[in-house]
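S.K.: need coordinates for the below:
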Amino acid sequence: MRLRAFSAFSCFLWGQAFQAPNSRISTTSKSFYNPSVIKMTEATVVESARASGLALQLDEGTRKSHSVAENTAFVTGFFKGVSSREQFSRLVASLYFVYDCMEEAFDTCPDERVNALDYGSLRRKESLAEDMEFYFGPSWKETVSPSPATKKYMKHIQNVSKSEPYLLVAHQYTRYLGDLFGGQMMGNMARNSLGLHNEGGLGTRFYTFDSIKSTKQFIEEYYTKMNTLNFTEAEKEKIVEEANVVFRLNIELFDELEGNGFVSAIKIAFAAFKDKISGN
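M.R.: This next block holds a predicted model:
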């Protein structure tokens, strides 16, 4: 069952890897009377917001600073999580506590630049709370506590929100855009592997963004907004550094999960996936 999910995953990655996200082609047709020419089509190249500004710096900076082996830990970790409901529930629990802490930091953040990227449609705490009740029952708040790696992640968020709150932009970028890019695919993988298709979405609510109709359009608008924010060059560099810290913290979450991932089999596939996220 996991192998079937992996096959679908690989096909998706390779199918998407060669798209060019830094520009898009729009065509407009002009019809006019001419004995020899009936119709002329003009092609206009429109630059994507991902091709400039902080958006480009984040995409470039996070891609270059991680080896394929390190990045594989993300997908490997997901396969560890979907090997059983018990293990997947542990992953859900870690994500709940991280998002609870992260979104609380957004609520109290005094930096308007962070607030500008705090879209309600991206927030995950409520969806994760539904998943927590599905796996752990109605009393889960009294029975489930964060793991050591989760506590470390939470502590880092709290420290950043107090000392340099503008760095929370890196957390928004790394977590939310990753969730959007892979949400539908990962949700389907989990439902297939764990037999959740008859649960009406319960157990995988985290991966569903009901109010975002077009992921591609939303992310383009998100990057456009990001590029309008007034960050200094020094601040942009620190945001990129913080995004890489967030990647490492997430790797540590996955490393806590028990089980074996398909490391050697998915290195190439994940490289393609990371290229898609990073804009290649």
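S.K.: going forward, measure contacts and count neighbours with C-alpha atoms only.
M.R.: Will do.
S.K.: quick one: contacts for the residue nearest to the spatial centre of the chain?
M.R.: Residue closest to the average C-alpha location in the chain (Cα atoms, centre = their mean): G178, at 0.9 Å. Contacts for G178 (Cα atoms under 8 Å, 6 or more residues apart in numbering) come out as I277.
S.K.: ok, now L202?
M.R.: Taking Cα under 8 Å, 6+ apart as the criterion, L202 is in contact with E130, D131, F134, L196.
S.K.: how about the residues you listed in CSV, adding distance to V45?
M.R.: Shown next, in CSV, are the contacts of L202 (distance: Cα to Cα, whole Å):
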residue, distance to V45
E130, 43
D131, 43
F134, 47
L196, 43
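S.K.: by neighbours, which of these wins?
M.R.: Of all the contacts of L202, the highest neighbour tally under other Cα atoms under 10 Å goes to D131, namely 22 neighbours.
S.K.: leaving out the residues flanking it, which one is nearest to A116?
M.R.: K225 (7.8 Å; Cα to Cα, 6 or more residues apart in numbering).
S.K.: that neighbour belongs to a helix?
M.R.: Yes: judged by DSSP: H, G, I helix; E, B strand; the rest coil, K225 forms part of a helix.
S.K.: what about it, how many residues nearby?
M.R.: 15.
S.K.: same question, T41
M.R.: T41 has 10 neighbours, counted by other Cα under 10 Å.
S.K.: beyond the one helix or strand it maps to, next helix or strand please.
M.R.: Using DSSP states H and E, the element containing T41 is strand 39-47. Reading on from strand 39-47 to the C-terminus, the next helix or strand found by DSSP H and E is helix 53-64.
S.K.: buried residues, the helix or strand just after that next one. List them.
M.R.: Once the chain leaves helix 53-64, the next helix or strand it forms, by DSSP H and E, is helix 68-81. By 16 or more other Cα atoms under 10 Å, the buried positions in helix 68-81 come out as V68, N71, T72, A73, F74, V75, T76, G77, F78, F79, K80, G81.
S.K.: need those in CSV (columns: distance to P138).
M.R.: Below are the buried residues of helix 68-81 laid out as CSV (distance: Cα to Cα, whole Å):
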residue, distance to P138
V68, 40
N71, 35
T72, 35
A73, 32
F74, 30
V75, 30
T76, 30
G77, 27
F78, 25
F79, 27
K80, 26
G81, 22
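S.K.: before we go on, could you also do this sequence so I can check it against the first one:
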Amino acid sequence: MSTQLSDRLREATRDERAGARPIPFIASLASGRLPLAAYAELLGQYWFIYESLELASTAMADDPMARPFVFPELFRVPALETDLRFLFGPRWQSRIHALPATTTYCTRIRSAAFGRATEYVAHHCTRYLADLSGGQWLRQAVVEAYGFRRDGFRFFVFEGIDPPLFRARYRDRLNSAPWARRQQDAFLAEVATAYRLNLDLLAELRDNWT
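M.R.: As a prediction, the model looks like this:
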């Protein structure tokens, strides 16, 4: 029996997933040891990343291999803009600037995820499945740490979506994707790249704030 792609993904990212949560920057945010400005900068960097990724979703919506993984209900840019307006005020766009690691990350999305379905799905699942799993833990932590009530954490809120059910649905789509072994390998390689780019960004934020 061949191994399902979701199982290959879980195995391929075992080390990365194990190392993601103890990252000093995330741990410091979760405990409230960093100023609110550090959290605001994280969301600012995410705005650049999700803008690139969601432009890729629009570009890939008619691709038969990518289409099953285009979920407009997951789009984060509107929620990020709501949060950034709350955190920075109405001129929030003039207050955020892409860090070097963010620029590298966005460049990779633009070069890999526009036009190649497997690479698009790699970046898509790396970001959104993380948001629907560990991101929900971080949501609770920052709400408690920074005293948010209704605003400031909308990025983590997926209206009308049950995270465990959606993750299961996503895994089913991965397992039913009609990809040859070489396409699966390309997908897994790009997932590893996406994980590394995310960790590089968090490391740069750590250096800036800790």
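S.K.: if we can go back for a sec, the equivalent of the residue nearest to the centre of the first structure over in the second structure: which element?
M.R.: Using TM-score structural alignment, the partner of G178 of the first structure in the second structure is A130. Using DSSP H and E, A130 of the second structure falls within helix 117-131.
S.K.: in that helix, what's buried?
M.R.: 117-129, 131.
S.K.: tilt between that helix and helix 5-12?
M.R.: 70 degrees (axes from the mean of the first three to the mean of the last three Cα atoms, to 10 degrees).
S.K.: save the buried residues of helix 117-131 of the second structure as TSV, and put in distance to F156 of the second structure too.
M.R.: Formatted as TSV, these follow (distance: Cα to Cα, whole Å):
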residue	distance to F156 of the second structure
A117	26
T118	25
E119	24
Y120	22
V121	20
A122	20
H123	18
H124	16
C125	16
T126	15
R127	12
Y128	10
L129	12
D131	7
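S.K.: and those residues, which is closest to Y105 of the second structure?
M.R.: H123 (10.1 Å; Cα to Cα).
S.K.: ok, now which ones touch that closest one?
M.R.: L53, I109, A113, E190, V191, A194.
S.K.: residue in the first structure matching the fifth one?
M.R.: Okay, so that is V191 of the second structure. Using TM-score structural alignment, V191 of the second structure lines up with A243 in the first structure.
S.K.: surely that match and Q172 touch.
M.R.: No: counting by Cα atoms under 8 Å, A243 of the first structure stays clear of Q172, with 9.1 Å between them.
S.K.: name the helices or strands packed onto the helix or strand harbouring T150 of the first structure?
M.R.: Here T150 of the first structure, judged by DSSP H and E, is contained in helix 148-163. Using 3 or more Cα pairs under 8 Å, 6 or more residues apart in numbering; DSSP states H and E, the elements in contact with helix 148-163 of the first structure are helix 85-108, helix 168-171, helix 233-256.
S.K.: in the second structure, what residues pair with the first one?
M.R.: If I follow you right, that is helix 85-108 of the first structure. Going by TM-score structural alignment: helix 85-108 of the first structure matches residues 36-59.
S.K.: ok, average deviation of the matching stretch from the first structure?
M.R.: Here the mean offset of stretch 36-59 of the second structure against the first structure after fitting is 0.6 Å, by mean Cα distance after the TM-score superposition for the first structure.
S.K.: for that stretch, list every residue counted as buried.
M.R.: In terms of neighbour count (16+ other Cα under 10 Å), stretch 36-59 of the second structure has its buried residues at 38-54, 56-57.
S.K.: likewise stretch 58-75 of the second structure?
M.R.: So for stretch 58-75 of the second structure, counting by 16+ other Cα under 10 Å, buried means M60, A61, M65, A66, F69, V70, F75.
S.K.: among those, which lie within helices?
M.R.: M60 (DSSP state H).
S.K.: so which of the buried residues of stretch 58-75 of the second structure is the closest to T13 of the second structure?
M.R.: Taking Cα to Cα as the measure, F69 is the one of the buried residues of stretch 58-75 of the second structure closest to T13 of the second structure, at 19.5 Å.
S.K.: what residue of the first structure takes the place of that closest one?
M.R.: F69 of the second structure maps onto L117 in the first structure, by TM-score structural alignment.
S.K.: quick one, what contacts that match?
M.R.: V169, Q172, Y222, K225, M226.
S.K.: nearest to E142 of the first structure among the residues you listed?
M.R.: The closest of the contacts of L117 of the first structure to E142 of the first structure turns out to be Q172 (Cα to Cα; 28.2 Å).
S.K.: residues contacting the closest one?
M.R.: Q172 of the first structure makes contacts with L117, D118, as judged by Cα under 8 Å, 6+ apart.
S.K.: and it, how far from F247 of the first structure?
M.R.: 12 Å (Cα to Cα, to the nearest Å).
S.K.: same deal with E130 of the first structure?
M.R.: Distance from E130 of the first structure to F247 of the first structure, by Cα to Cα: 25 Å.
S.K.: wait, V98 of the first structure sits on M154?
M.R.: Yes: V98 of the first structure is in contact with M154 according to Cα under 8 Å; the separation is 5.8 Å.
S.K.: corresponding residue for Q158 of the first structure in the second structure?
M.R.: Match for Q158 of the first structure (TM-score structural alignment): R110.
S.K.: give the aligned range of the strand holding T41 of the first structure in the second structure.
M.R.: Under TM-score structural alignment, there's no match for strand 39-47 of the first structure.
S.K.: show me the contact partners of that strand.
M.R.: Contacts of strand 39-47 of the first structure (Cα under 8 Å, 6+ apart): N22, S23, R24, I25, S26, T27, T28, S29, K30, S31, F32.
S.K.: for the fifth one, give me its contacts.
M.R.: S26 of the first structure makes contact with A43, T44, V45, V46 under the criterion Cα under 8 Å, 6+ apart.
S.K.: make it 10 Å
M.R.: E42, A43, T44, V45, V46 (Cα atoms under 10 Å, 6 or more residues apart in numbering).
S.K.: from P148 of the first structure, how far out is S161 of the first structure?
M.R.: In this view, S161 of the first structure and P148 of the first structure are 20 Å apart by Cα to Cα.
S.K.: what of W14 of the first structure?
M.R.: Distance, W14 of the first structure to P148 of the first structure, using Cα to Cα: 35 Å.
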